[in-house]
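In: return atomic coordinates for the entry below.
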Amino acid sequence: MPARPYRRPRARPIVAALAVLAAGLAGCGNDYVRFEGLSPSVEPEPAPKPAPREELTFKPVERVESVELGVTRDGALVHAVGLAPTTRWFAPTLRPRRGGAPAPDGFLEFDFVAAPPELNGGAPGEAGAPRLRRLQVALPLNEQTVRGAAGVRVFAAQGAAAARF
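Out: This next block holds a predicted model:
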């Protein structure tokens, strides 16, 4: 079978019409709509002031219930379970102390923190049952971080929990 010569595909009518319309609108300005001399009937309200930065930060959870260590291909996995002071706390995380360097006793230390509901624009949570205040977080640690460490210690507002490697 002989090869057919290449034919450039034809532009679809809708695509061509949109291209013409876009080209025509590109040169249009607001020459026909003028708002000069108009003033608002009500003075605009000033924008609300943002809350001070220190109030909009993560805070320590109330207490740590458990800390578990798991071995992974690339290092270790720290799993911590804790209780928030009230319900509706979110985004739990483990923040390293000492820039991630081990403490003098060889333990890697972390603060268990979470965001209070006010940080998300919500109302303060209620003091609910512990199952409603429970938070979990998992943090992978690479092999370099784990090398030479004796274990992991996780701090909360009330106490700490630890696990050894």
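In: going by C-alpha atoms from here, please, whenever you check contacts or count neighbours.
Out: Noted.
In: after the longest helix anywhere in the chain, next one along is what?
Out: If you go by DSSP state H, the chain has its longest helix at helix 13-26. Using DSSP states H and E, the next helix or strand after helix 13-26 towards the C-terminus is strand 59-60.
In: before we compare anything, build this one as well:
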Amino acid sequence: MNSPRIVLFAALLAVAPNAFADSATLTISGRVLPGTCTLDAPAITLDPVNANDLTQGDNLLKAGVLNFTGCVGVAKAVLTFDGTAADGDAARWKNTASADAADGVSIALLAGTTGSTYLKRGDTGIDVPVSGTTASYALRAGYYLPVLGGLTAGAVQADIVVTADYE
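Out: Prediction:
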């Protein structure tokens, strides 16, 4: 009685295809990009000044610094500056204080601890070499009086966006 079942089972095994082995190569690719740093731009608070003590040009320059920390895989940072240029003076920054703003005064931002190189809107390609895991970029900021007269007392502020691209 079981013999027809066995014959059927044997016939099914005979027509079943043999299992084949196959292989493929898995390719994995990528690219290591330059690393990054953490950029810290501490606020520069200018000392208060009496309006009658300001002279034409830069006044009361105060040191500041951009700090780069935690740099990994970075040889240099390339800086770009953006914000609102002073009216009629692309080399300085507009006073954009939102309340009680002084009129007739703008802000000067200069590169380094000495010298007369202004950092202005649209400046790009400013290289900051990275040593190990840190770097810094010195700068100075101060009041700028374009002309004598026409000055009113009040708050002075500029928000300058510094972008760092890492290489």
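In: so what number do they get for TM-score?
Out: Here the TM-score for the pair of chains, by TM-score structural alignment, normalised by the length of the first structure, is 0.27; 71 aligned residues with a C-alpha RMSD of 4.3 Å.
In: circling back: any buried residues in the longest helix of the first structure, and which?
Out: Within helix 13-26 of the first structure, no residue is scored as buried using 16 or more other C-alpha atoms under 10 Å.
In: what's the closest non-adjacent residue to residue 127 of the second structure?
Out: Using C-alpha to C-alpha, 6 or more residues apart in numbering and skipping residues adjacent in sequence, the residue nearest residue 127 of the second structure is residue 78, 4.6 Å away.
In: can I assume residue 141 of the first structure is in contact with residue 78?
Out: Yes - judged on C-alpha atoms under 8 Å, residue 141 of the first structure makes contact with residue 78 at a distance of 7.5 Å.
In: the two: which has the busier surroundings?
Out: For residue 141 of the first structure versus residue 78, neighbours defined as other C-alpha atoms under 10 Å are more numerous around residue 78 (20 against 15).
In: check contacts around the more buried one.
Out: 67, 68, 69, 70, 138, 139, 140, 141, 152 (C-alpha atoms under 8 Å, 6 or more residues apart in numbering).
In: in helices, which of those appear?
Out: Among the contacts of residue 78 of the first structure, no member falls in helices (DSSP H).
In: of all the residues you listed, which two lie farthest apart?
Out: The span of those, defined through C-alpha to C-alpha, is set by 67 and 141 at 14.2 Å.
In: please tell me how far residue 66 of the first structure sits from residue 111 of the first structure.
Out: Separation of residue 66 of the first structure from residue 111 of the first structure (C-alpha to C-alpha, to the nearest Å): 13 Å.
In: got the buried residues for the top strand by length along the second structure?
Out: In the second structure, assigned by DSSP state E, the strand with the most residues is strand 57-69. The neighbour-count check on strand 57-69 of the second structure (16+ other C-alpha under 10 Å) flags 58, 59, 61, 62, 63, 64, 65, 66, 67, 68, 69 as buried.
In: that'll do, ta.
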